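Asker: please work out how this folds:
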Amino acid sequence: MRRFDRFVALGDSFTEGLHDRLGPDGRHVGWADRVAASLATSGSGLHYANLAVRGRLLAEVVAEQVPVAAALEPDLVSFHAGGNDVLRPGVDLDSLAAPYDAAVASLRATGAEVLLFTVLERAGGTGRLADGLARRIAAFNGRVVRPSAQRHGAILVDLAAVRALHDRRLWHEDRLHLAAEGHRRVGAAVLEALGVEDEAVLDGPAGWWRVPLPAAPRATFAGTVAGEARWVSRHLLPWVGRRLRGVSSGDAVTCKRPELSPPA
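Answerer: Now for the predicted structure:
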């Protein structure tokens, strides 16, 4: 495995680590923090920054985070962006391709290894809403992410292809963000993509994160209806309300690690 000294993580809530366990600073840990801590165990003296902020659109990640990352002179960069754009009805996927690709090209031009991610297509949902969203995300992955990774020689962490990660038990109740076990699995996927083979660092044997959870008890009709109603009232309607008001969940949030420092 290549040794890395400066790791900078860019993106939105996925990389910020929303809904993982809380760290000592009161912020969510997330897969990127987990990866940085694991890479540091090799004695490399790794320093790590995380510029990701929840709710950020692709254009905002490119404008606000990519130049800062380049100035930090990283040798490893993770870039996950565009998922929030795809959630918006009527999004023009083709309009995302050029800025996404240009960002990847500029990050690769720094000499850094660049990690890209296919966006997870499902959080266990079925029905017309979930199916329609899954189709849009799959199109984004196929028309934007995968071609850009191939074009620029980036390392692709192809999460969308792993069915086990669609299990709702790996997700927070809002169905938009991973729960702690989901972040743990993504962290292992990233480490594996970077060539880590040590089971102690991977937190299990190679590929363990692809293994489905044991079958869940069959949900009752009443429980399903109650769960759907709770999700609509607690999460879907507030999300729609923010869109109508033109506000974002990240408007008052700053990134949790703006400068390179040893992982906590």
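
Asker: make it CA atoms for all contacts and neighbour counts henceforth
Answerer: OK.

Asker: show me the contacts for the closest residue to His19 other than its chain neighbours.
Answerer: Distances taken as C-alpha to C-alpha, 6 or more residues apart in numbering put Ala179 closest to His19, at 5.4 Å, once the chain neighbours are dropped. Going by C-alpha atoms under 8 Å, 6 or more residues apart in numbering, Ala179 touches His19, Asp20, Arg169, Leu170, Trp171, His172.

Asker: where does Leu260 land in three-state SS?
Answerer: Three-state call for Leu260 (DSSP: H, G, I helix; E, B strand; the rest coil): strand.

Asker: one more to line up against the first:
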Amino acid sequence: MQKNATYTSLVAVGDSFTEGMSDLLPDGSYRGWADLLAARMAARTPGFRYANLAVRGKLIGQIVDEQVAVAAAMRPDVITLVGGLNDTLRPKCDMERVKGLLTEAVERLAPACERLVLMRSPGRQGPVLERFRPRMEELFDCVDGLAARHGAVVVDLYGAPSLSDPRAWDVDRLHLTPDGHRRVAEAVWQSLGHDAEDTEWRVAPPATLPPGWSARRVADVRFARQYLLPWIGRRLTGRSSGDGRPPKRPELLPFEGPVG
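Answerer: Model prediction:
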């Protein structure tokens, strides 16, 4: 890959991870790693354009149906695609279908851009990851194979100690903190051949004393009430947090000024 290549446009495709939850800005909107990456790229390239089609809660089939054709038609220099993880976290998941849809997405997006970026998504330590780890790793094996066949870049976040550390995750235990998003932006930046701004993005923060038993139980109750039970309710009723929600940057337009 060319070192410090100049890219003039970026389109981000995916779900809540790429939309930017839980990197909350003062105005109530979300920033996230894709916005941070776009800001860096725009600082190097006058007239740089950016679109973010990602919407929270989307399954890989919805990403293919709603975002892939739009992104391909924009013909940007760089497309990032992260999807399928929401599917793996469902109680019932047809992994062959998921992999087939991901393959379709890559086959349609790769010819439409100069550089396609795929990811092995980060995984938080804990029982949820352990339960779904086989599905996630099957998905990531598919990502690796697709990248090899289509010349895509794979950003390995799954193997980064900094992003498996619970402190990199928000209180909902599903989305990264602002520092987590910053580290992802750095990882993609370096994977695109740019000089590192943070050579230690993979390194977890220094160890701290874990919270006591009482504090952990209070956090568990809060998590269950505010996040887990609503999530289960949406699964049981077939609803999604992204139902009816448009992308935050649906058009490929000039990206102006700093983010946040």
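
Asker: send over the TM-score of the superposed chains.
Answerer: Here the TM-score for the pair of chains, by TM-score structural alignment, normalised by the length of the second structure, is 0.92; 253 aligned residues with a C-alpha RMSD of 1.5 Å.

Asker: that's a strand at Val8 of the first structure, yeah?
Answerer: Yes. Applying three-state DSSP, one finds Val8 of the first structure inside a strand.

Asker: what residue of the second structure matches up with it?
Answerer: By TM-score structural alignment, Val8 of the first structure lines up with Val11 in the second structure.

Asker: which neighbouring elements make contact with the helix ranked longest in the second structure?
Answerer: Identified as the longest helix of the second structure according to DSSP state H is helix 127-150. Helices and strands touching helix 127-150 of the second structure, by 3 or more C-alpha pairs under 8 Å, 6 or more residues apart in numbering; DSSP states H and E, are helix 85-88, helix 95-109, strand 115-120, strand 153-156.

Asker: by how much does the first one deviate from the first structure on average?
Answerer: Okay, so that is helix 85-88 of the second structure. When the first structure is superposed, helix 85-88 of the second structure averages 0.7 Å from its matched positions, counting by mean C-alpha distance after the TM-score superposition for the first structure.

Asker: which residue in the first structure aligns with Lys92 of the second structure?
Answerer: The equivalent of Lys92 of the second structure in the first structure is Gly90 (alignment by TM-score structural alignment).

Asker: about what we covered before: out of the helices and strands packed on helix 127-150 of the second structure, flag the one nearest Gly47 of the second structure.
Answerer: Of all these, the one in closest proximity to Gly47 of the second structure, counting by C-alpha to C-alpha, is strand 115-120 (18.7 Å).

Asker: return the distance of the closest one from the chain's centre.
Answerer: Distance of strand 115-120 of the second structure from the chain centroid (C-alpha atoms, centre = their mean, to the nearest Å) equals 10 Å.

Asker: sorry, back to before: contacts for the longest helix of the second structure?
Answerer: Contact with helix 127-150 of the second structure is made by 84-85, 88-89, 95, 99, 103, 106-107, 110, 118-120, 123, 152-154, as judged by C-alpha under 8 Å, 6+ apart.

Asker: ok, the match of Val8 of the first structure touching Phe48?
Answerer: No. Using C-alpha atoms under 8 Å, Val11 of the second structure is not in contact with Phe48; the gap is 11.3 Å.

Asker: ok, these two, which is more surrounded?
Answerer: Counted by other C-alpha atoms under 10 Å, Val11 of the second structure and Phe48 do not tie: Val11 has more neighbours, with 29 against 21.
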